[in-house]
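Engineer: coords below, sequence missing:
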């Protein structure tokens, strides 16, 4: 079973999370392709059994600008039969904590994907313990993907 992980990161926080999630996927025996959202094509999602999306929350609870075109292009997809999960770095100083994770989770469900894990939200820069949570998130995803 193949997994794709697509993420957006401005300050490196979500990138660190993505690296730890991908490491967890590999530790669990999974095959993962990692791409920054600007290097990904929405139709790539059709070629994978598992979909992991990562995004930081911008402004008052929006997706980051670099994720907007990808998000809009997702509208034409049918993701039935795919398993998915979402993660992202967050900032509790905003009114909407981690809204980008929720936005992407809802879009995946709308398109028919089975979201198999609750969205993982980490406050700003992931510390060692939070990186371990990210790794466990990747491992759990592979367990769910294979079940």
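Structural biologist: Ah, there it is. Computed from a predicted model, the values in this text were never measured in an experiment.
Engineer: use CA for all of it now, contacts and neighbours both
Structural biologist: OK.
Engineer: Check the protein for its longest helix and report it.
Structural biologist: Ranked by residue count, the top helix of the chain under DSSP state H comes out as helix 128-145.
Engineer: Need the contact partners of it.
Structural biologist: Outside of helix 128-145, the residues within contact range by C-alpha atoms under 8 Å, 6 or more residues apart in numbering are 1, 16-18, 20-30, 49-50, 83, 85, 116-117, 120, 122.
Engineer: Narrow the residues you listed to just the buried residues.
Structural biologist: With burial judged by 16 or more other C-alpha atoms under 10 Å, the buried subset of the contacts of helix 128-145 is 16-18, 20-26, 28, 30, 49-50, 83, 85, 116-117, 120, 122.
Engineer: try this one next to it:
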């Protein structure tokens, strides 16, 4: 059975809602999935799954990573995710110049440590609307198809 781990950070609940949508979509596809907040996860946890998923918000005009996700992000450099499939999603606000920059940062980091991008990142403006929900479901499906194609 394909295994996935969703690690997320959420400030307002928007990214948590997205994580729930992806979690449910993966379960509907027969994936064994675990969803955890970033403070309860270590990068090494990603070594035990086929699909590595990061959900993060981007906050403020500097578009910095969420404070609670910085250590996890930095420690990712210490592991090798070759052979793993990854996907990233998150929420942001189009009010800011660098929309969902943290999502992009995580995608670049995961690719740099050997993981293969399985689906295009989903970037949600504030909270998920119907279109975003459909994108998140398609995101989950693409990740599973990519993981299955590698086995």
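Structural biologist: Structure's in. What do you need? Note that the coordinates shown come from a computational prediction; the quantities given were computed from them, not determined experimentally.
Engineer: mean distance, the longest helix of the first structure to its aligned residues in the second structure?
Structural biologist: In the superposition against the second structure, helix 128-145 of the first structure averages 1.8 Å from its aligned positions (mean C-alpha distance after the TM-score superposition for the first structure).
Engineer: Off-centre distance for that helix?
Structural biologist: Helix 128-145 of the first structure sits 12 Å away from the centroid of its parent chain (C-alpha atoms, centre = their mean, to the nearest Å).
Engineer: what about the residue positioned nearest the centre of the second structure, which SS state?
Structural biologist: Residue closest to the average C-alpha location in the second structure (C-alpha atoms, centre = their mean): residue 54, at 2.2 Å. Each residue gets one of three states, and residue 54 of the second structure gets strand by DSSP: H, G, I helix; E, B strand; the rest coil.
Engineer: Wait, it touches residue 6, no?
Structural biologist: Yes - with contacts defined as C-alpha atoms under 8 Å, residue 54 of the second structure counts as touching residue 6 at a distance of 5.8 Å.
Engineer: so where is stretch 106-119 of the second structure in the first structure?
Structural biologist: Aligned by TM-score structural alignment, stretch 106-119 of the second structure falls on residues 104-117 of the first structure.
Engineer: Which positions in that stretch come out as buried?
Structural biologist: For stretch 104-117 of the first structure, by 16+ other C-alpha under 10 Å, it's 104-105, 108, 111, 113-117.
Engineer: Go through these and name the one nearest residue 35 of the first structure.
Structural biologist: residue 104 (16.3 Å; C-alpha to C-alpha).
Engineer: just checking, that closest one touches residue 86?
Structural biologist: Yes - contact criterion C-alpha under 8 Å: residue 104 of the first structure and residue 86 qualify, at 6.9 Å.
Engineer: Please identify every residue contacting each of these two.
Structural biologist: residue 53.
Engineer: Now do residue 60 of the second structure against residue 96 of the second structure, distance only.
Structural biologist: 7 Å (C-alpha to C-alpha, to the nearest Å).
Engineer: Check residue 114 of the second structure too.
Structural biologist: 31 Å.
Engineer: the helices in the second structure, which residues?
Structural biologist: 14-28, 70-75, 101-112, 130-150.
Engineer: Need those helices in a markdown table (columns: distance to residue 36 of the second structure).
Structural biologist: Output for those, formatted as a markdown table (distance: least, C-alpha to C-alpha, whole Å):
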| stretch | distance to residue 36 of the second structure |
| --- | --- |
| helix 14-28 | 9 |
| helix 70-75 | 13 |
| helix 101-112 | 16 |
| helix 130-150 | 17 |
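Engineer: Map residue 86 of the second structure across to the first structure for me.
Structural biologist: Under the alignment (TM-score structural alignment), residue 86 of the second structure maps onto residue 84.
Engineer: quick one: contacts for its match?
Structural biologist: Residues in contact with residue 84 of the first structure (C-alpha under 8 Å, 6+ apart) are 50-53, 108, 113-117.
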